[in-house]
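Participant: Here is a sequence with its predicted model. Questions after.
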Amino acid sequence: MLDGVVTKDPAARLLRLLSLLQSRTDWPGPELADRLGVSTRTIRSDIERLRDLGYPVSATSGTAGGYRLGAGARLPPLLLDDEEAVAVAIGLRTAAAQTVGGIEETSLRALAKLDQVLPARLRSRVAALAASTVPLPGNGPAVDADVLATLAAACRDRRRIRFDYRDHGGNATLRDTEPHRLVATGRRWYLVAWDVDREDWRTFRIDRLAPRTPPGPPFPGRRLPPDEAIDVVTKGVASTLGPCRTVATVHAPAAVVSDRIPPVARVEHLDDERCLLHIGAATPLTLAVYLAALGLPFTVEGPAALLEALRQVSRHCAGAV
């Protein structure tokens, strides 16, 4: 129960009620009354006041009845606690450096509005983080924010979606999918989806697809935990790293190797002291440098061009010292 000041002050109580309605989808009337320390009759009166102010609050059915804040013509004010406000500010500051096209200016406008209303104690925290952090600009291909929104909605609503897709070889195809997750690697965005025609999970680079609208019919959910979705992306991307690929046996635990490789490479556990590293690169020399940079003992059986590149790197390093 809140303190008496909030309970007796109608304006403060109304803001608190709006904040609660924003925090989850459905609220039973008695629970709202208990949270605010008032009667259910007062809650009904406050709900009517919100409606008069233009907020679409609908009544929900049930034993006790309840309320839901719906979408409407007016965007309700966001009522954030301290930690939420700091998180939003930091997110807006870094958004301009990411690989989503068209949101840089929008993010700065939103941040300017947020800065105007941040309390001094929070503004100093955000300023300190901004002064101490240098975001690395995204160097991957930009993706369209509208495309991301379309795919995210299809994942959320479990609606099939068709799109034109261009693979890494430039081949164009029409894909019919059941979208599951969006995965961001820091440089690129990927869609993990069940390919209806191929009857298997597939990974699609979002900058290479163009959704066809409207979305298709709903589909039943397929179980794929978030960790497995990331694994699908890792395996898919590793297969297209470059024409020179190898599987190296690294004499170190898989967890140690995973911390030293880019997210597009794949580590396969063997035992407590060894793992397999599936990795590729554009040229044998680049791949040899990747492997040498691990700083861990490893063995590879080929290809021949990679073995020669490793000898070359070894000679150059030995000559340098």
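Facilitator: The structure has been received and is ready for your questions.

Participant: hey, let's count contacts and neighbours off CA atoms from now on
Facilitator: Will do.

Participant: how about the helices of this structure, start to end?
Facilitator: With DSSP state H as the criterion, the chain has helices at 4-8, 10-23, 29-36, 40-52, 82-95, 104-117, 120-132, 145-157, 226-238, 254-258, 284-293, 304-320.

Participant: Of all those helices, which one comes closest to Leu75?
Facilitator: Nearest to Leu75, of all these, is helix 10-23, at 11.3 Å by Cα to Cα.

Participant: how distant is that closest one from the center of its chain?
Facilitator: 29 Å (Cα atoms, centre = their mean, to the nearest Å).

Participant: Please enumerate residues in contact with that helix?
Facilitator: 6-7, 27, 32, 36, 46, 50, 67-69, 78-80 (Cα atoms under 8 Å, 6 or more residues apart in numbering).

Participant: Comparison target below:
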Amino acid sequence: MAAPTSRLLELLSLLQSQREWPGTVLASRLGVSPRTVRRDIDRLRELGYRISATMGSDGGYRLGAGEHLPPLLFDDEQYVALTVALRTAAVAGAGIEESALRALTTLQQVMPSRLKHRLDGIRFTVSSPVSAGPVEPELLIALSSAAQTRDVVRMIYGSDEIPRRVEPHDVLWFGMRWYLLAWDRSADDWRIFRADRITRQESTGVRFAPREIPSGSAREYVEARFKGSQTGGWPCVGTVILQRPASAVLPFAGDGTVVDLGDGRCEYTSGSWSWVALAASLGRFDADLEVVAPRELAEAFGVLAKRNAAASK
């Protein structure tokens, strides 16, 4: 059984994670009796947290929303998650870099001392593409709000002079850039817009019915389009035998698969947006290879050989 103080923090964390918890479920999660849960709920109420209860065999507890709640408390895992999220937000290109750093400083000042040394060990670098321009937070908020309310947006994109009328479906952070996935009414098709190239947008006040996104979700669709596919996987997938041990290939395999064949050889399967691009990517292993399948990959090596020969003259 957890100590009373840590148990209260865990209970509060659970109550903050969803609207209502059955008392028996809370007791099971905390490893205590329903009676102990009721006592802990009373302690939280004494601290100022407004927690309502429903009666009956399926009775539960709900943490009330409002402006007068005491400061939120976080458990150790939440402190770690917030630290990583804020350090990433500091380079997200959304115009919140300074605010994220100030929030991180505030978080470090209030977190338990036992965590400071642990979190000081979290050091990582998030690279940002030079070509990606800054994106104002107000733009991201407006686009996200339009996606939630299903509001048609009129916007100027890139060098366009004529406004586009689009149906925003989602705003995504992908490949170190912010994107808007929307149905373009002019093109009568899905389009992926870089948020940093949207120079002006405004609501039209016209509502639209949500459309089914190909590939299931916005992220899956965007990932597929950047692979040159409509289904989520690479459009061109091939298999080769490399004259290198699997241990030497694995660190550079990316999303490919490696099968150890012994005798310093391995079978490698990977994909790309074209057969020639796939053939060229296999050159990074600097090894003799044998094409297993398909025939298109073998033919692509022939095309690549001609291009390389011409470039060497």
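Facilitator: It's in. Note that the structure is predicted; figures quoted are calculated from it, not measured.

Participant: Can you give me the TM-score here?
Facilitator: After superposition, the two chains reach a TM-score of 0.62 (TM-score structural alignment, normalised by the length of the second structure), with 262 aligned residues with a Cα RMSD of 4.5 Å.

Participant: and of the contacts of helix 10-23 of the first structure, the nearest to His168 of the first structure?
Facilitator: For the contacts of helix 10-23 of the first structure, the nearest to His168 of the first structure is Leu78 (42.0 Å; Cα to Cα).

Participant: The spatially closest residue to the closest one that is not a sequence neighbour: how many residues sit nearby?
Facilitator: Spatial nearest neighbour of Leu78 of the first structure, excluding adjacent residues (Cα to Cα, 6 or more residues apart in numbering): Ser19 at 7.5 Å. Neighbourhood size, Ser19 of the first structure [other Cα atoms under 10 Å]: 17.

Participant: what's the answer for Ile122 of the second structure, then?
Facilitator: A count of neighbours around Ile122 of the second structure, defined by other Cα under 10 Å, yields 11.

Participant: Take the helices of the first structure and lay them out in a markdown table including distance to Leu191 of the first structure.
Facilitator: Listed next are the helices of the first structure as a markdown table, based on distance: least, Cα to Cα, whole Å:
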| stretch | distance to Leu191 of the first structure |
| --- | --- |
| helix 4-8 | 46 |
| helix 10-23 | 28 |
| helix 29-36 | 39 |
| helix 40-52 | 39 |
| helix 82-95 | 20 |
| helix 104-117 | 22 |
| helix 120-132 | 31 |
| helix 145-157 | 8 |
| helix 226-238 | 8 |
| helix 254-258 | 22 |
| helix 284-293 | 27 |
| helix 304-320 | 32 |
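
Participant: With respect to Asn171 of the first structure, which of these lies nearest?
Facilitator: helix 226-238 (16.6 Å).

Participant: returning to that earlier point: mind checking which of the helices of the first structure is nearest Phe163 of the first structure?
Facilitator: helix 145-157 (10.3 Å).

Participant: name the helices or strands packed onto the closest one?
Facilitator: strand 172-184, strand 209-212 (3 or more Cα pairs under 8 Å, 6 or more residues apart in numbering; DSSP states H and E).

Participant: just those: most buried one?
Facilitator: strand 172-184 (a mean of 20; mean count of other Cα atoms under 10 Å).

Participant: For it, which helices and strands make contact with it?
Facilitator: Using 3+ Cα pairs under 8 Å, 6+ apart, strand 172-184 of the first structure sits against helix 145-157, strand 161-166, strand 189-195, helix 226-238.

Participant: mean shift between it and the second structure?
Facilitator: Superposing on the second structure and averaging over aligned pairs (mean Cα distance after the TM-score superposition for the first structure), strand 172-184 of the first structure comes out at 2.7 Å.

Participant: roughly how far apart are Lys270 of the first structure and Leu277 of the first structure?
Facilitator: Wrong residue type there; residue 270 of the first structure is Leu, not Lys. Going from Leu270 of the first structure to Leu277 of the first structure by Cα to Cα, to the nearest Å gives 10 Å.

Participant: Apologies, that question was intended for Leu151 of the first structure.
Facilitator: Counting by Cα to Cα, the gap from Leu151 of the first structure to Leu277 of the first structure is 32 Å.

Participant: still on that earlier bit, name the residue in Leu270 and Leu277 of the first structure with the higher neighbour count.
Facilitator: It is Leu277, of Leu270 of the first structure and Leu277, that has more neighbours when counted by other Cα under 10 Å, with 23 against 15.

Participant: Not including adjacent chain positions, what is the nearest residue to the aligned partner of the more buried one in the second structure?
Facilitator: Counting by TM-score structural alignment, Leu277 of the first structure lines up with Ser274 in the second structure. Sequence neighbours aside, Cys236 is the residue nearest to Ser274 of the second structure in space, at 5.7 Å (criterion: Cα to Cα, 6+ apart).

Participant: what does Arg159 of the first structure give?
Facilitator: Pro218 (4.2 Å).

Participant: wait, doesn't the one you found sit right on Asp157?
Facilitator: Yes: using Cα atoms under 8 Å, Pro218 of the first structure is in contact with Asp157, at 7.4 Å.

Participant: residue in the second structure matching Asp115 of the first structure?
Facilitator: Checking with TM-score structural alignment, Asp115 of the first structure has Gln108 as its match.

Participant: give the contact list for that match.
Facilitator: Gln108 of the second structure neighbours (Cα under 8 Å, 6+ apart): Lys116.

Participant: Tell me the spacing between it and Cys266 of the second structure.
Facilitator: 48 Å.

Participant: next one: Gly228 of the second structure
Facilitator: 27 Å.

Participant: More neighbours: which of those two?
Facilitator: Cys266 (23 against 17).

Participant: ok, the residue nearest in space to the middle of the second structure - contacts?
Facilitator: Closest to where the C-alpha atoms of the second structure average out (Cα atoms, centre = their mean) is Trp173, at 6.7 Å. Going by Cα under 8 Å, 6+ apart, Trp173 of the second structure touches Tyr179.

Participant: how close does it sit to Glu161 of the second structure?
Facilitator: On the measure of Cα to Cα, Trp173 of the second structure and Glu161 of the second structure end up 26 Å apart.

Participant: what does Thr5 of the second structure give?
Facilitator: 61 Å.

Participant: can you check Cys236 of the second structure too?
Facilitator: Taking Cα to Cα, one finds Cys236 of the second structure at 37 Å from Glu161 of the second structure.

Participant: And Pro168 of the second structure, by the same measure?
Facilitator: 20 Å.

Participant: One more: Leu180 of the second structure?
Facilitator: For Leu180 of the second structure relative to Glu161 of the second structure (Cα to Cα), the value is 19 Å.

Participant: what's the answer for Arg62 of the second structure, then?
Facilitator: From Arg62 of the second structure to Glu161 of the second structure the distance is 52 Å (Cα to Cα).

Participant: More neighbours: which of the two?
Facilitator: When neighbours are counted by other Cα under 10 Å, Arg62 of the second structure and Glu161 differ, and Arg62 comes out ahead with 17 against 8.
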